[in-house]
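> When you get a sec, could you give me coordinates for this:
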Amino acid sequence: MAPEVTAPSSGQGAPFGPDRAPRGGTLRRLLATREASVLGALVVTVILASFWVDGFFTDRTAGFLILDVTAIALIALPMTLIVITGEIDLSVASILGLTSAVMGQLWFLGLPLETIVPLCLALGAVLGAINGLLVTVAGLPSLAVTIGTMALYRGLAYVILGDRAVADFPRSWTSGATQRLGETAIPWVVLLIAALAVVFGIVLHATPIGRSLYAIGSNDEAARFAGISVRMTKLWLFVASGAVSALAGVFWTLQYSSARADNAFGLELSVVAAVLLGGVSIFGGLGALPGVIGGVLLLGTIRKALELADVSSDTLSVVTGLLLVISVVAPNIVARLKERRRPDTPSVPAHSNQR
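Purely as a prediction, here's the structure:
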């Protein structure tokens, strides 16, 4: 068993570390975190949208917003752990699309959904394992690997389904994917997201495995010398990412009642933007799951408000890209400003584990 390794503490790290923020009490430490900033931005965005966008502050809009971010929220959970280790997975949307294509083709061939869904989840795990093996065994950069498999998996989806769309899924399944909780407009899938968020949150913030992830992201060589199985840990993270992406593909297909090869095209950028907005460092070693959940909701809220304001889809893509750039640049600017305020402290890079 790998020895426990204490996660590095920083302004963007796990919110439970003892040196998380300046001294002055629990409340002050919490308010100084990046996650608090994200949640504060979310509250401000909701308030502004409620005043300026007609029909925004309704339970119906909240229900549609949750459905819109379901795939992003699901995939962002394992993506958070991957980025904390200093890696990235850009093939997640293509795994979703390939899962949707396979699901449609198998249904077209006459297999029951009770058989198709487990097969799709297993397929996602295998696709994630391929990514993980190329990164851990072949020693290739995850950025290059997953850019390649992003194109490969999407191409396979077109080979399987082509330009066809399979849309004759049973109504009991399609309506079930968007079923509301009781008399509310909130879809039941929020319970699944919450349950998985709790599981991933416990693993990341309350187990030796989570502390190992922070150690790997801060310095994988040091983590290896400390007895942590770096390769096996990363491999299983990619497997989890593939399986959860496949799960998102199943929900996407049933939610929109359409299996297509181009489903969720470009969604990986929204996932990465949400993770980085939530305070996870692109260089690894820093971040917390509560902030990522806030980042998902912030991104979804902004997009939903712009949609209700009749903003074009092209503009929504621009906004997503802008938020992605801001989430990468802003932490480095803040870190450099803090260093300039300490003239007696030697200047150090914002993060020493750049890849």
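> okay, CA-based contacts and neighbour counts for the rest of this
OK.
> what about the strands in the stretch 101-250 of the chain?
Secondary structure of the stretch 101-250 of the chain (DSSP state E, counting those that start in this stretch): no strands present.
> which residues of the protein fall in helices?
26-31, 34-52, 59-84, 92-108, 113-136, 142-161, 171-177, 189-206, 208-218, 220-225, 230-256, 267-277, 289-308, 313-340 (DSSP state H).
> And the fifth one, how far out from the chain middle?
So that's helix 113-136. 18 Å (Cα atoms, centre = their mean, to the nearest Å).
> Out of the helices of the chain, which gets nearest to Glu183?
helix 59-84 (10.7 Å; Cα to Cα).
> from the helices of the chain, which stretch is densest packed?
helix 92-108 (a mean of 28; mean count of other Cα atoms under 10 Å).
> what's the angle between it and helix 59-84?
With axes from the mean of the first three to the mean of the last three Cα atoms, to 10 degrees as the basis, helix 92-108 and helix 59-84 are set at 120 degrees to each other.
> Double-check Leu133 against Leu237; I have them as touching.
No: using Cα atoms under 8 Å as the test, Leu133 is too far from Leu237 to be in contact (11.1 Å).
> In CSV: the helices of the chain, plus distance to Pro18.
Converted to CSV, the helices of the chain look like this (distance: least, Cα to Cα, whole Å):
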stretch, distance to Pro18
helix 26-31, 9
helix 34-52, 15
helix 59-84, 19
helix 92-108, 34
helix 113-136, 32
helix 142-161, 32
helix 171-177, 41
helix 189-206, 13
helix 208-218, 14
helix 220-225, 21
helix 230-256, 25
helix 267-277, 23
helix 289-308, 17
helix 313-340, 20
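> can you tell me how far the residue nearest the centre of the chain sits from Gly294?
Ranked by distance to the mean C-alpha position of the chain (Cα atoms, centre = their mean), the top residue is Ala76 at 1.3 Å. Distance of Ala76 to Gly294, given as Cα to Cα, to the nearest Å: 11 Å.
> Leu196 now?
Distance, Leu196 to Gly294, by Cα to Cα: 15 Å.
> Let's see this one next, to set against the first:
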Amino acid sequence: MTDSSTSLHPAPSRSRAYPYYSSPAWKRFLLTREFAVVIALIIVAVGASTSIRKFSSPLTLGYLLLDATPILLIALPMTLILISAEIDLSVASIVGLSNVTLGALFDAGWPVELAALAALVLGILCGAINGLLVTVVGLPSLAVTIGTLALFRGIAVGILGTKSVVNFPEYWTTLTTSIFGKSGIPYVIVLVVILALAFVLLLHFTPFGRGIFAIGRNQEVAAFSGVKVQRTKFILFVLSGLVSALAGIYFTFRYGSARGDNAQGLELTVIAAVLLGGVSIFGGKGALHGVLAGVLLIGTLQSALRFVNVTSDVINIVVGALLVASIVSPSFFAWLKGKIPRAAKERASKAPANRG
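Take a look at the predicted model:
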């Protein structure tokens, strides 16, 4: 027999019991670390534009976006990898290897389009090597990608040595740096926007993306829930290799040269931007709009500091400080959030004794 009280008064949705979903939607969007990064970007950009002459010019905007493009590209798959509680430190070496591959094949007489396609295939292969070592062999991604970082960079340097390849077709070098009229926005940003939308849809609006979050929170639970954990991780590393190779091709045409040491150290800037954008180093948390804002925030800071003649060493210190702050701040605020209620309870427990 059916309980009439149950039918008359249905139980509330269990999902609303979670504190996150008990808040209004606007609060869940605005009171987040990602939105705070967006606000910080606006403040820094407005402050630099008002205090530094010519900072707000289209020329400055164009150079800022051109410099940020490879970081924006690589940050997209890196976000997904970090959310899955893995890491890929070999991205800059894949950029360098694809850069050298394109240059060496072009120097050997290949058409530039075919050489670029070969560089993309090589990037996929590099990502597959990382993915196989992590998912099939079972090695930690940190150890694997530190090793392949050195391996891929060594191959890149070995292909060209101290030689540089230049004189790429003017059509491609001009196309890479061209802007829309007097707006200061480069053509290449169209590619960045298309890829960003694709990754946003993949991460936030598909079962595959929900599986990435599940893996980052608890890999075993995700596996029991039907998520193909190893296959998902393998795909993420392949995507990372592919997009890193694409960034390497852009790097080649942007600077008009191929060298074995190109893009060295770029992985640290990418990881700093991703963590600054709200992605947890422990996995399971993050949003791409925060990451994109984090990349642009670091790029704006670097550009503004260069305008006031700050040395590259000091700029690296600032980026490093931001990286440390982005890692430490979640733990600090969690500690603070727990400490305040405890202090209130202690005061409440002592209040009757004091009145007595």
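> one step back: how about the nearest residue to the residue nearest to the centre of structure 1, chain neighbours excluded?
Val271 (5.6 Å; Cα to Cα, 6 or more residues apart in numbering).
> any idea how far the one you found is from Pro208 of structure 1?
For Val271 of structure 1 relative to Pro208 of structure 1 (Cα to Cα), the value is 26 Å.
> And for Ile75 of structure 1?
23 Å.
> For Gly294 of structure 2, which residues are in contact?
Val37, Val38, Leu41, Ala273, Val274, Leu276, Gly277 (Cα atoms under 8 Å, 6 or more residues apart in numbering).
> how about 7 Å then?
Contacts for Gly294 of structure 2 (Cα atoms under 7 Å, 6 or more residues apart in numbering) come out as Val37, Ala273, Val274, Leu276, Gly277.
> from the residues you listed, which is closest to Gly47 of structure 2?
For the contacts of Gly294 of structure 2, the nearest to Gly47 of structure 2 is Val37 (15.0 Å; Cα to Cα).
> Pretty sure the closest one sits against Val295.
No: when contacts are counted by Cα atoms under 7 Å, Val37 of structure 2 is not listed as touching Val295 (10.0 Å).
> For the two, list the residues in contact with both.
Common contact partners of Val37 of structure 2 and Val295 (Cα under 7 Å, 6+ apart): none.
> Report the separation between the residue nearest to Ser91 of structure 1 when sequence neighbours are not counted and Ser142 of structure 1.
Nearest residue to Ser91 of structure 1 in three dimensions, chain neighbours excluded: Met150, at 4.1 Å (Cα to Cα, 6+ apart). Met150 of structure 1 is 11 Å from Ser142 of structure 1, where distance means Cα to Cα.
> Likewise for Arg60 of structure 1?
Where Ser142 of structure 1 is concerned, Arg60 of structure 1 sits at a distance of 40 Å (Cα to Cα).
> again with Asp314 of structure 1
29 Å.
> Stretch 115-128 of structure 1 vs structure 2, mean deviation?
Its aligned residues in structure 2 lie a mean 0.5 Å from stretch 115-128 of structure 1 after superposition (mean Cα distance after the TM-score superposition for structure 1).
> now the contacts of Gly294 of structure 2 in TSV, with distance to Gly181 of structure 2?
What follows is the contacts of Gly294 of structure 2, written out as TSV (distance: Cα to Cα, whole Å):
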residue	distance to Gly181 of structure 2
Val37	30
Ala273	29
Val274	31
Leu276	32
Gly277	31
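> among these, which recur in structure 1?
When these are mapped onto structure 1 and checked using both residues aligned by TM-score structural alignment, their matches' Cα atoms under 7 Å, the preserved contacts are Val37, Ala273, Val274, Leu276, Gly277.
> correct me, but the third one touches Val291?
Going back to what we said before, that points to Val274 of structure 2. Yes: Val274 of structure 2 is within contact range of Val291, at 5.0 Å (criterion: Cα under 7 Å).
> what residues are up against the residue nearest to Ser91 of structure 1?
With Cα under 7 Å, 6+ apart, Met150 of structure 1 has these contacts: Leu90, Ser91, Ser94.
> contacting residues for Thr146 of structure 1?
Asp89, Leu90, Ser91, Asn131.
> Including distance to Thr70 of structure 1, could these go into TSV?
As requested, the contacts of Thr146 of structure 1 are exported to TSV (distance: Cα to Cα, whole Å):
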residue	distance to Thr70 of structure 1
Asp89	18
Leu90	18
Ser91	18
Asn131	23
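> residues in contact with stretch 319-328 of structure 1?
Here stretch 319-328 of structure 1 has contacts from Ser270, Ala273, Leu276, Leu277, using Cα under 7 Å, 6+ apart.
> what about Asp54 of structure 1, how many residues close to it?
Asp54 of structure 1 sits with 12 neighbouring residues when counted by other Cα atoms under 10 Å.
> From Val69 of structure 1, how far off is it?
21 Å.
> Going by the alignment, Tyr255 of structure 2 corresponds to which residue in structure 1?
In structure 1, Tyr255 of structure 2 lines up with Tyr256, judged by TM-score structural alignment.
> rewinding a little: please tell me how far the residue nearest to Ala76 of structure 1 sits from Gly124 of structure 1.
The separation that Val271 of structure 1 has from Gly124 of structure 1, given Cα to Cα, amounts to 17 Å.
> same deal with Leu106 of structure 1?
15 Å.
> now Ala144 of structure 1
For Ala144 of structure 1, the distance to Gly124 of structure 1 - Cα to Cα - is 19 Å.
> Same check on Leu140 of structure 1?
21 Å.
> any idea which of the contacts of Gly294 of structure 2 is the one closest to Ile212 of structure 2?
Nearest member of the contacts of Gly294 of structure 2 to Ile212 of structure 2, counting by Cα to Cα, is Val274, at 15.9 Å.
> give me every residue that touches the closest one.
Listed by Cα under 7 Å, 6+ apart, the contact partners of Val274 of structure 2 are Ala75, Thr79, Val291, Gly294.
> Farthest-apart pair in the contacts of Thr146 of structure 1, please.
Longest span within the contacts of Thr146 of structure 1, Cα to Cα: Leu90 and Asn131, 10.1 Å.
> how much space between Arg145 of structure 2 and Val314 of structure 2?
Not Arg; residue 145 of structure 2 is Thr. 28 Å.
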